[in-house]
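Engineer: how would this look folded up:
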Amino acid sequence: MIVGLSNPKTEYHNTRHNIGSWYVYSLAKSYLNNFKKEEKFFGFTSSCYIDSNHVRLLVPNIFMNINGQSVLKMASFYNINLSEILIVHDDLELNPGIIKLKYSYGHNGHNGLRNIISVFNNKKINFYRFRIGIGRPINRDQIASFVLSIPTKKERILIERSILHAIEENFILNILKC
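Structural biologist: Prediction:
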């Protein structure tokens, strides 16, 4: 299962905090799949076959700090363990356009990850994280407004290029082979 962390789509779709959803929507589009709204999962879902693996896609349509509810609902329904889920999210520690894959159990201050760890009720479960850099504001007091704002044109180009590169290079095949 691949989850693109997000805030509700209509209001926040173009913000830095929703970059995880940008990746998942782009991935589905590359496989010519559409999303449908699934009330029971509090979000939008799709699926595709990647290297003959059936992969479920989820973009929560609830606030970031409760995204874990959406992830847990879908994972429970399909009997998917947290260790089998790739969480795609924005990362303040990486510059725009930088992407990294990590397998660990921490949240590094990210509220969406914090909530997922909390609802799965185990702080030591490793899971895959695909981190997409958004950079960091100069003033630490501006983090909330920064992540909820739209990236500059230059940042958006770098971010979109990194997403496209990850899809073209089948970045997630590394995970599926594990």
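
Engineer: contacts and neighbour counts: CA atoms only from here.
Structural biologist: Noted.

Engineer: how about the closest residue to Ser104 other than its chain neighbours, what does it touch?
Structural biologist: Of all residues not flanking Ser104 in the chain, Asn126 sits nearest, at 4.5 Å (C-alpha to C-alpha, 6 or more residues apart in numbering). Listed by C-alpha atoms under 8 Å, 6 or more residues apart in numbering, the contact set of Asn126 reads Leu82, Ser83, Tyr103, Ser104, Tyr105.

Engineer: would you check how far apart the residue of the chain most remote from its centre and Arg131 are?
Structural biologist: Distance to the chain centre peaks in the chain at Asn139, reaching 25.0 Å (criterion: C-alpha atoms, centre = their mean). As judged by C-alpha to C-alpha, to the nearest Å, Asn139 and Arg131 stand 22 Å apart.

Engineer: next one: Ser52
Structural biologist: 25 Å.

Engineer: where is the longest helix in this protein?
Structural biologist: helix 153-168 (DSSP state H).

Engineer: I have a second one here; can you model it like the first so I can compare?
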Amino acid sequence: MKKFLIVGLGNIGAEYVNTRHNIGFKILDHLARTESLSFQTVRLGDLAEYKFKGRTYLLLKPNTYMNLSGKAVQYWLEKEKIPLENLLVITDDLNLPFGSIRIRTKGSDGGHNGLKNIQQILNTQEYARFRFGISDTFKKGQQVNYVLGEWSDEENQLLPERLQLGAEIVRSFGTAGISNTMTTFNGK
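Structural biologist: From the prediction side, this is the model:
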């Protein structure tokens, strides 16, 4: 059975649950809820196993805090013997309008500390990432407060449909492959 590691980036703790920076956790939580999965606390994170169309998806929410996510990613790739091409990292992106999707097979960290740490630990930029736009509608010097801030009322109304789309992207990554997933979902 083919295995995939799907890593949602975020920060642990109740104060971060509904923040923009935790969209990776939020998408995995949505998928787990709709498929009646439960997360178990394991080494370096919370993990849920999802079986779909002959594939096993390990859904990982690292508990290392955003800036140290690479340690958890490396551990679970090695422990489960998952090849790098079967890794998908879900993260927020300030450079994209709210809710927009950008899926890539590789790339820079774009200033994102979670991606930066993953790239340092794995020693490569060659892994798939799914960036979820959170927009950049903050005043100069307010970036940290913005990404660690909660969603606006308008964003909260639009989130359920975007979370469902996120779950579809995760499924597609394992069943249709990265190229088809990019073609189908980029720009949606």
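
Engineer: what TM-score do the two superposed chains give?
Structural biologist: For this chain pair, the superposition-based TM-score is 0.89 by TM-score structural alignment, normalised by the length of structure 1; 172 aligned residues with a C-alpha RMSD of 1.6 Å.

Engineer: now the residue mapped onto Leu77 of structure 2 from structure 1: how far from Gln69 of structure 1?
Structural biologist: Applying TM-score structural alignment, one finds that Leu77 of structure 2 aligns to Ala75 in structure 1. With distances taken as C-alpha to C-alpha, Ala75 of structure 1 is found 10 Å from Gln69 of structure 1.

Engineer: same check, this time on Pro8 of structure 1
Structural biologist: 14 Å.

Engineer: which residues of structure 1 fall in helices?
Structural biologist: Under DSSP H, structure 1 gives helices at 9-12, 19-30, 67-77, 111-119, 143-147, 153-168, 173-176.

Engineer: can you pull the contacts of the alignment partner in structure 1 of Thr34 of structure 2?
Structural biologist: Mapped onto structure 1 by TM-score structural alignment, Thr34 of structure 2 lines up with Ser30. Shown in contact with Ser30 of structure 1 (C-alpha under 8 Å, 6+ apart): Ile167.

Engineer: what's the spacing between Ser30 of structure 1 and Val55 of structure 1?
Structural biologist: Applying C-alpha to C-alpha to Ser30 of structure 1 and Val55 of structure 1 gives a distance of 14 Å.

Engineer: in this structure Tyr65 of structure 2 contacts Gly13, no?
Structural biologist: No: under the criterion of C-alpha atoms under 8 Å, Tyr65 of structure 2 is not in contact with Gly13, lying 9.4 Å apart.

Engineer: with neighbour numbers in mind, choose between the two.
Structural biologist: Applying other C-alpha atoms under 10 Å to Tyr65 of structure 2 and Gly13 shows that Tyr65 carries more neighbours, namely 16 against 9.

Engineer: mind checking which of Ser52 and Arg131 of structure 1 has more residues around it?
Structural biologist: Using other C-alpha under 10 Å as the criterion, Ser52 of structure 1 and Arg131 rank with Arg131 on top: 21 against 8.

Engineer: quick one on the thing from earlier: buried stuff in the longest helix of structure 1?
Structural biologist: Using 16 or more other C-alpha atoms under 10 Å as the test for burial, helix 153-168 of structure 1 gives Glu155, Arg156, Leu158, Ile159, Glu160, Ser162, Ile163, Leu164, Ala166, Ile167.

Engineer: could the helices of structure 1 go into CSV alongside distance to Ile87 of structure 1?
Structural biologist: CSV is the format used below for the helices of structure 1 (distance: least, C-alpha to C-alpha, whole Å):
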stretch, distance to Ile87 of structure 1
helix 9-12, 17
helix 19-30, 8
helix 67-77, 9
helix 111-119, 8
helix 143-147, 17
helix 153-168, 14
helix 173-176, 12
